[in-house]
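S.K.: can't give you the sequence, but here's the structure:
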């Protein structure tokens, strides 16, 4: 029996012929049309007329964009609606309402001018503004309602808890309680909700979200300041979150004012004291969550205050000796609403060198250890401003003992090793771990810097410590200053391998800049000139790591742009000058050591703080700023001693010598729009 042959189709349905696929000519409807849910058109003619072909092609191409040009059902949507793009959810592209917006009963707006790939554009890539968001009824600045929808708010709140709450004690909101509140909230104009959503937009790399978040922050700020006399814990939370938002938009003047307002709120609410003596909340009116939330809020305000004040007594509004609350507990206890007792604050203000055992670390995590570092930093800065010229220089060594005790008491889950890094990355806590260890090395650099009078702010010829300490001690301190700067480079190298989870804290950029400048200052001030070129070859790879980390951090956080530009300018100039003259001595402030030695109490703030600090940035280009004191004139204006090597300004002033603009102040007064330029 001869083998059966496959039946060859004679005509096929019109739809399959238009799609140029094989048709099985099944009765009523062919298999291909049934599978693709298309109309199966039949004809007695064996050939298709040109009119029929055109009609089928036009129908397939313009069938609400749900079919491909060949007529098949589209598997990938050409354009998603604005709401789905904002929260990065799958959209089926149905018009006028997609399935998701229909189910959530929210507006569904499509952007007809945006390309299909526009939702994937980031700050680092395409920086074009998406026009549709400004036309959206719930996002338009001229619309009646300019507030986040409930679904968008929930997703932004989750972003806040994953990426921002672990940093600098900002996790004073209970995750599940707050998300439940957002789900049931009917008022989208709630200042705390707007503050959280606005801050969350600064962690998502989309230009349109950045601008929308800035509008939300302005609304929340207006609501808070309109009733500024209404002092409450929730309003204080708004102020702290708005401060963090202002730091990420480089609005330093707003940062300065909000920090003072936050300090006054804490004093009015007496958050520096425990609510009562019932620490475990067994009979207290406050629940464990409320008590812990207030503690974290107080510590967040303290960190804000001490970062702005930079150790200057007349700028710091919160007296550390008046804080009588315990350190924050571990996040897991806060999450499960369990009260726990941690170390009390008065112990932390005393030197741990007086105790036989380190401070108890029971029930503590990253927040508590970071606060302990800021307490040590506060003492060191106060010493620099108030006690460097006194006859009791060795009190600074208690801070060195505290740092050693801090390092020894660090639990295994907070060590910086591979296993902990992997686990913290999965828990969205890697950036907090990186910030913690970078802060430790930064404070060590600050401590050892006190042994170098010419590197202080302001620079001076001698201090009580430099007069009384041995040369061996001073040499070891300067070496420790350099070693901790190199240790930061090792952390940055690991962070580059673990991005983007390690890039969530823009405040690390300031420490990165310090790590760069310390390497060049140590090389040109404390390494013999005949060894400098050889040492430069070993230092440059570390500087390249620092600069690369700062560049990557700038891609995620535009507020780091000024620091990155200053660092890039610094590295290029330093490498050029050192290669031209290995005997050159570089200076950070341009001061000539030994020419003048003004008392610190008659020097302007411009020369008592770091050039990249909040107070220094805030004072740039103030319209009615008073002239600096005569004593604050740069010390390098004096006569140069014979044989004194040439000194350069490694700071932003180096650009002024070449007739360039100041990169550090280039965006200090610009809005977020210019930060992406």
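M.R.: Noted; the coordinates are in hand. Every value quoted in this text rests on a predicted model; they were computed, and no experiment measured them.

S.K.: alpha carbons only for contacts and neighbour counts from here, please
M.R.: Fine.

S.K.: Not counting its neighbours along the chain, what's nearest residue 223?
M.R.: Computed as CA to CA, 6 or more residues apart in numbering, the closest residue to residue 223 that is not its neighbour in sequence is residue 191, at 6.5 Å.

S.K.: residue contacts, the one you found?
M.R.: With contacts defined as CA atoms under 8 Å, 6 or more residues apart in numbering, the neighbours of residue 191 are 219, 220, 221, 223, 224, 235, 238.

S.K.: Kindly recompute the last result at 7 Å.
M.R.: If you count contacts by CA atoms under 7 Å, 6 or more residues apart in numbering, residue 191 has them with 220, 223, 224, 238.

S.K.: how about stretch 180-190: buried residues?
M.R.: By neighbour count with 16 or more other CA atoms under 10 Å, stretch 180-190 contains the buried residues 182, 188, 189, 190.

S.K.: how far does it sit from the chain's center?
M.R.: The gap between where stretch 180-190 is centred and where its chain is centred comes out at 26 Å by CA atoms, centre = their mean, to the nearest Å.

S.K.: cool, stretch 207-219 as well?
M.R.: 16 Å.

S.K.: Stretch 425-442 now?
M.R.: Per CA atoms, centre = their mean, the centroid offset for stretch 425-442 relative to its chain is 12 Å.

S.K.: got a list of contacts for that stretch?
M.R.: Judged by CA under 7 Å, 6+ apart, the contacts made with stretch 425-442 from elsewhere in the structure are 162-163, 166-167, 370, 373, 421, 424, 484, 488, 501-505, 508, 511.

S.K.: And stretch 519-530, by the same measure?
M.R.: Stretch 519-530 is touched from outside by 482, 485, 532, 582, 583, 584, 585, 586, 587, with contacts defined as CA under 7 Å, 6+ apart.

S.K.: second one coming, line it up with the first:
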């Protein structure tokens, strides 16, 4: 989150103001989020016995979280930045625990708390702060806190206006400064959310413009990427009248395409992907954010270009007109970019895993990995051409990436509740094995299953082809998200936030998966065993509620290969 100034916090923790920190619950929620890591480190988990027991580390820390919750609600109505910090971290804890109803509810409290504190405007512009002296550290901490609240809300709303509580245009503070300047308590100027723009109090000069750009933290680029993502997801949900292959000044597709390209090229060399930067950020403990930035930008690309790929937008009928009328070159571009970016994301995930696997333990990474697998399999299935989708890439390499994704989610689900992400990745791998023979060396191999073009008599759209606009959020979002999961929990009367169990925890076949090694094995060694789950178990009515288990996927609409969202029909361009 980055909003805590560690030197000041540690000084206060040992001083007379320690009691205030405890009253806000901030200490307790920090302990709750740390407990799974401490627990795993204390008991160890590489032994065969522990693997069989399938210990869930995310169960640790519940007592600390309950203490933090009691601090917040026993003082309900009290305000303050430390209390808001506690709420933000408690929301993160709920997501990691799978308590989605609680997470969704407290997100509303966070938005209202933000409004009453007015930290969405600079401290020197807030009349309530002009009577007292506000230090540079406090100002920067406030900025980072409001942006953390924005990030939280953006992951919930995903382009849906009805769920948006914190608007980017209502945040009138500059983006976070570099970590070194913050830690050293050095006041500075940075840009606002819009590149090249500054606060009204800043007089742009060549010197200030250069300094503001250089002072921008990696978190600032991440916030911009998330803002672009919200625009893209909103665009994908409203494609009526859109002709994306025609470039003109009013084309929403090309406006977003240009914005995304500008964002990607604005990343300075010190933040770009390289071995040197990777280990520098590992040393500073910021490896997760470093990889998240580049993965999110890449994911934005296939968020946008998937409109030309069959089954990558839910419902499939939403993009049917585009796929039936777009020039072949445009559809090829969409498939190529989606595949290239998904493969790039898979390579980044593996680099992060090899460099420092614990840095992958963060809620968005469950989404990144699952979507990566989904895009690879669905795009390959939609390709339907003789030439390779990516020159030089064989099916064995694609499968190795899908298998590595399963391994990473297998590890991740012990620290956060990611069982359904894991199961979705497993089923994506199963689907890949159904479609493509492992002895194929490329998409043009004679052993490649025939993929039928839906326009040439292929299978019908399972959505029924209806383009009728539905007004319920459940339809707009599809059932994979924080809001739908909260709804499901309320309907089931499940106040504890447990929405079904992962079949992999109860089915003996899941135990066949091998113990994780210190690093991912070479692509030639398959250490996963068989991933085949009995179809009658997976798809028998309402035995398992798959959808409510996937918190970070409210509106992105990628296939999950679970239940009625499984993709089982042949298709082509």
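M.R.: Received, thanks. Note that the structure is predicted; figures quoted are calculated from it, not measured.

S.K.: Include secondary structure and distance to residue 282 of the first structure when you put the contacts of stretch 519-530 of the first structure into CSV, please.
M.R.: As requested, the contacts of stretch 519-530 of the first structure are arranged in CSV below (DSSP: H, G, I helix; E, B strand; the rest coil; distance: CA to CA, whole Å):
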residue, secondary structure, distance to residue 282 of the first structure
482, helix, 51
485, helix, 47
532, helix, 65
582, coil, 68
583, coil, 69
584, coil, 67
585, strand, 63
586, strand, 61
587, strand, 59
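
S.K.: I'd like those residues laid out as CSV, including distance to residue 248 of the first structure and neighbour count.
M.R.: Rendered in CSV, the data for these read as follows (distance: CA to CA, whole Å; neighbours: other CA atoms under 10 Å):
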residue, distance to residue 248 of the first structure, neighbour count
482, 29, 22
485, 25, 25
532, 38, 20
582, 39, 17
583, 40, 20
584, 37, 20
585, 35, 21
586, 31, 23
587, 29, 22
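
S.K.: As TSV, those residues with distance to residue 366 of the first structure would be great.
M.R.: As requested, those are arranged in TSV below (distance: CA to CA, whole Å):
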residue	distance to residue 366 of the first structure
482	26
485	22
532	39
582	43
583	44
584	42
585	40
586	37
587	36
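
S.K.: Out of the residues you listed, which is nearest to residue 337 of the first structure?
M.R.: For the contacts of stretch 519-530 of the first structure, the closest approach to residue 337 of the first structure (CA to CA) belongs to residue 485, at 39.8 Å.

S.K.: corresponding residue for that closest one in the second structure?
M.R.: In the second structure, the residue equivalent to residue 485 of the first structure is residue 342, according to TM-score structural alignment.

S.K.: Contact partners for that match?
M.R.: Applying CA under 7 Å, 6+ apart to residue 342 of the second structure gives the contacts 372, 375, 376.

S.K.: What lines up with residue 425 of the first structure in the second structure?
M.R.: Under the pairing rule here (TM-score structural alignment), the equivalent of residue 425 of the first structure within the second structure is residue 282.

S.K.: what about the residue of the second structure positioned farthest from its centre, which SS state?
M.R.: Distance from the centre of the second structure peaks at residue 131, with 40.6 Å (CA atoms, centre = their mean). Of the three states, residue 131 of the second structure takes coil under DSSP: H, G, I helix; E, B strand; the rest coil.

S.K.: What's the separation between it and residue 414 of the second structure?
M.R.: Distance of residue 131 of the second structure to residue 414 of the second structure, given as CA to CA, to the nearest Å: 49 Å.

S.K.: Quick check: which element contains the nearest residue to residue 294 of the first structure once chain neighbours are set aside?
M.R.: Closest residue in space to residue 294 of the first structure, ignoring its immediate chain neighbours: residue 271 at 6.8 Å, by CA to CA, 6+ apart. In this structure, residue 271 of the first structure sits in neither a helix nor a strand according to DSSP states H and E.

S.K.: In this structure residue 271 of the first structure contacts residue 299, no?
M.R.: No - in this structure, residue 271 of the first structure is not within contact of residue 299 by CA atoms under 7 Å, at 9.2 Å.

S.K.: Have a look at those two and say which one is more surrounded.
M.R.: Relative neighbour count places residue 299 above the other of residue 271 of the first structure and residue 299, with 25 against 22, counting by other CA atoms under 10 Å.

S.K.: What does the more buried one correspond to in the second structure?
M.R.: Residue pairing (TM-score structural alignment): residue 299 of the first structure is matched to residue 147 of the second structure.

S.K.: Kindly confirm my reading that its match forms part of a helix.
M.R.: Yes - Residue 147 of the second structure: assigned to a helix according to three-state DSSP.

S.K.: Tell me how far it lies from residue 548 of the second structure.
M.R.: The separation that residue 147 of the second structure has from residue 548 of the second structure, given CA to CA, amounts to 27 Å.

S.K.: can you check residue 280 of the second structure too?
M.R.: Counting by CA to CA, the gap from residue 280 of the second structure to residue 548 of the second structure is 38 Å.

S.K.: who has more neighbours, those two?
M.R.: Taking neighbours as other CA under 10 Å, residue 280 of the second structure and residue 548 compare with residue 548 leading, 26 against 14.

S.K.: Read off where stretch 362-371 of the first structure ends up in the second structure.
M.R.: Residues 214-223 of the second structure are the counterpart of stretch 362-371 of the first structure, counting by TM-score structural alignment.
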